[in-house]
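Participant: With the input below, show me the fold.
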Amino acid sequence: MKARYKTLVDEYAAAIRSGTLPAGTRLPTHRALSAEKHISLATATRVYAELESIGLVSGETGRGTFVREISLPTGHGIDQQAIATDMLDLNFNYPALPEQTELLRDALRKLTSSGDLEALLRYQPHAGRLSDREAIATHLAESGITPDAADVLIVNGAQHGLAISVMGCFKPGDVVAVDALTYPGFKTLAATFHLELEAIPVSANGPDLNVLKKLCQRRRVRAIYTMPTLHNPLGWVLNDVQRQQLATIAREYDLLMLEDAAYAYLVSHPPRPLACFAPERTIYITGFSKNVATGLRVGVVVCPSRYRASLERAIRATTWNTPSLMTSIVCGWIKEGTVSRLESLKRADAQKRQSLARELLAPLPYISHPVSYFIWLPLPEEVRAESVVRRLMDKNISISTAEPFSTSQNVPHAIRLALGSVSEVNLRQALITVRETIEYEQYR
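Facilitator: Okay, here's the model as predicted:
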């Protein structure tokens, strides 16, 4: 049974995060809390100490205990401003390989002798040059999707692709179904453009599609945002039956499907993209940040022809045209086979890091995929995620709580670990420290 003080900590934490207890609220004195909740004075003191340790309240001598301004920004789970340069980052993924720097030097040398170098200094077509779109369409065929080059739009990274999809296809107030745990970047877009998110319950194998169907029966749902191939953060890969079921629901209730494939490259021989099951209503979004390098802000949107004009208008409104220099480098690497080679090497790298995590986190249970760059780690009932985050920050390790990923009222006690941003040596030590910190919080 959960300790009484833990229950009170959870109740206060939920009220503070939801805004029911806004920043600056003065909480009852220790004695008043003791009398109100029928607990000992020592237990009341422990409740406030726990809330203070996870950064939700602060005690001021002679004045009392006050709700703090929560400093954890939406989409992160830690205060990004506070990350020191020597912090081991298990919060964000930017996987890199040693040879990529030399590849960039070589690509820049080749560009200097390119016959169309001057053209890269001028405005480009809003969706990119047709020759570049053809090269990217050829590369996408390796994933099982074979779009017409005219329906391939080049954007400034996958996040920009999501942004123009929202701008071009939705209106404020539109209802979008999402997984109960989903990519924080889409949550940010939904808040910015005033979309209403409806959370679909999830399991280790995918979303509950029966709940999605019932939702569509009682509400006018405009779209579903989904990551069917290597879900972030849970790592699932939907099978063909699930994809066909999702496509059938989308057709029955006229849903637009936003398919986020940012991490799909890590899965060898994956099922066909959703865009193959319902091409007329799927916008497929991917990029070259994870499979090549985060500094190459080149993304791709593949859309049904009927959406092309509105998405091109959104590109024009946000960046005018594509990043021509970066696109030229990426397309050169596509034609040379470099992108496919880097993808293969990163699959092997991710698999090695998952094996390391499996060894070092034992016996803690976690959810992941054997070739993903992240791990979802549910915490024991008595362990608070915020306490784990702050203890690890004190040890120069940054991680994320479940809160940035959660779209429902019930935020699970869990953390997400990104494995792709530190060296193997540092990752080994960081994972040991994560396990020891959780065990300390569990048994203290």
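Participant: From now on I want contacts and neighbour counts done on CA atoms only, so please keep to that.
Facilitator: Noted.
Participant: residues contacting the spatially most central residue of the chain?
Facilitator: Note on the chain: the residue nearest the mean C-alpha position is Tyr183, at 3.2 Å, using Cα atoms, centre = their mean. Contacts for Tyr183 were tallied using Cα atoms under 8 Å, 6 or more residues apart in numbering; they are 232-233, 405.
Participant: again, 7 Å this time
Facilitator: 232, 405 (Cα atoms under 7 Å, 6 or more residues apart in numbering).
Participant: how much space between it and Leu356?
Facilitator: 24 Å (Cα to Cα, to the nearest Å).
Participant: what does Val339 give?
Facilitator: From Val339 to Leu356 the distance is 26 Å (Cα to Cα).
Participant: before we move on, what about Tyr440?
Facilitator: Taking Cα to Cα, one finds Tyr440 at 21 Å from Leu356.
Participant: who has more neighbours, those two?
Facilitator: Set side by side, Tyr440 and Leu356 show more neighbours around Leu356, with 16 against 12, by other Cα atoms under 10 Å.
Participant: To compare with the earlier structure, here is another sequence to fold:
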Amino acid sequence: MPINSYDYYPLSWYPDSTRIKRPKYEAIITLLEEDIVSGVLKANTKLPSQRELADYLDINFTTVTRAYKLGVEKGLLYTNIGSGTFVSSNAFKSITISTDNSPAASIDLGLVSSFEQCNALLVPAIQKVAGQQTITQFLNYQAPTGTAFQKEIAIRWLSTLGVQTIPERLSIVSGVQNGLAIVLSALFSYGDRIVVDFYTYSNFIELAKLFHLTLIPISADLEGMSAIELEKICQLQEVKGIFLMPSCNNPTGSILSASRKKELISIIKAYQLIVIEDDIHAFLTAPFLADYSPPIYQSLPEQTVYLYGMTKFICSGLRVAYLVFPERFKNTLNRSMFNINVKTSSLDSEIITEVLHSGLAQQLLETKKALSQEANALFNTIFDCQEVTGHHPWPYFRCLPIPKHYSREYIETYFNQLGVNVYHSDRFVVKSDYEKAFIRVALSSSSSLEVLETGLLKIKEGLVGLE
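Facilitator: So this is what the prediction gives:
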């Protein structure tokens, strides 16, 4: 029985004790999420102390401690030593990145596009596919994971990245984001823990929220995610997976070094983690960097799900990605894909296949490499930047530091008023107590180098105003 009577005892949160079922700590977090969504709990609300809540719910103190800890890991709560536990402001905000709410009048340097001025190069491939006598075969339910020829060409292309696979271990999905949703729904369950880089892909964070998964951020150095910290986390907690973007981390632009890959692989193997390897930027590393090292999939094919998307390489509007997986995951992943997608667009897949099969892929590679080099050179000139060790030399996006005390809303609104759209680093973190603040600037979204220059100069002007 509770020690105190709570008829007149003020608590900032009164969860329904009749709904506390085993495992109780997870039930508490479920109730917390519901009250956040419904508006019962507001941002920065101080929650009852662990002892108060344990007494109110008539449960063990350590259960509440565990629940609060899980809430912090999920980004729902934050703690101030000596002050208590509070509802995180991030719990209320969508950090999804899309064009839905971008001001029409702004120069968009927020969403990372694919140098869309190159899309005209795709017209011959589209016309060739459309002119095939067998075009109607791409308009039905057949070949939901890709035709035999589409997979053959995909496997040839993946081999240039160091990924060796067979048709039975490859599915063509509707873009990387779609592939991530398929993987998370198929291989992970409520509350499972996945480690990620401290700064990671914002839409992966949002997917994890949708599937009620717990992300654990790991700090990094110039070679990538800290292997020492990863092992410490695995020793202390039951971790099921790890999410990595080895060729060019979004948003930092860092590349996972060959030596760090080996260190991480050793830990991943020891703790039998499922690797989700998002290698969407490999097209700018594998063909051009002398120190390129093969993906983790090649070393751990039985533990790794590998995703290679075409939206940054070929075209944003053709939603195609290659999903490579271990045999043991095949049935589960296919079941998830069939229920989420029914099938991937055969027409989109065939256009991508034609691009890869012809000489057009190489032309696109060289063109987009040159455009990215020009955009990065312009960025370096305007902001007086040098190449950073351990980072991609010419990524599609760059980061600029800003004072930490400004909120995400203030910063993004501030630059919108200057006529440019950028994204705050707060969108790329699981926890709101981030290490440093910056804005991510997309270099591949402008229609020309002149428009990009105008946008970058607006940002430079705005940064002066923040000092």
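Participant: which residues of the second structure does stretch 329-349 of the first structure align to?
Facilitator: Residues 351-371 of the second structure are where stretch 329-349 of the first structure lands when matched by TM-score structural alignment.
Participant: Straight-line length of the matching stretch, end to end?
Facilitator: Across stretch 351-371 of the second structure, first to last residue, Cα to Cα, it's 23 Å.
Participant: what does it rub up against?
Facilitator: Here stretch 351-371 of the second structure makes contact (Cα under 7 Å, 6+ apart) with 125-126, 129, 150, 153, 284, 314.
Participant: ok, so of those residues, who is nearest Ile411 of the second structure?
Facilitator: Distance ranking of the contacts of stretch 351-371 of the second structure against Ile411 of the second structure, using Cα to Cα, places Leu284 first at 30.4 Å.
Participant: Give me the distance between the alignment partner in the first structure of the closest one and Asp174 of the first structure.
Facilitator: By TM-score structural alignment, Leu284 of the second structure lines up with Leu266 in the first structure. Distance, Leu266 of the first structure to Asp174 of the first structure, by Cα to Cα: 32 Å.
Participant: Same check on Gly24 of the first structure?
Facilitator: From Gly24 of the first structure across to Asp174 of the first structure, the span is 34 Å (Cα to Cα).
Participant: So for these two, which sits in the more crowded spot?
Facilitator: Each of Gly24 of the first structure and Asp174 has its neighbours counted (other Cα under 10 Å); Asp174 has more, 17 against 13.
Participant: when you align them, which residue in the second structure goes with the more buried one?
Facilitator: By TM-score structural alignment, Asp174 of the first structure lines up with Asp192 in the second structure.
Participant: Now that match: closest residue in space, sequence neighbours ignored.
Facilitator: Of all residues not flanking Asp192 of the second structure in the chain, Leu213 sits nearest, at 5.3 Å (Cα to Cα, 6 or more residues apart in numbering).
Participant: part of a helix, is Ser316 of the second structure?
Facilitator: No. Using DSSP: H, G, I helix; E, B strand; the rest coil, the assignment for Ser316 of the second structure is coil, not a helix.
Participant: what sits against the corresponding residue of the first structure for it?
Facilitator: The pairwise alignment with the first structure assigns Ser316 of the second structure to Thr294, based on TM-score structural alignment. When contacts are counted by Cα under 7 Å, 6+ apart, Thr294 of the first structure is found next to Tyr94.
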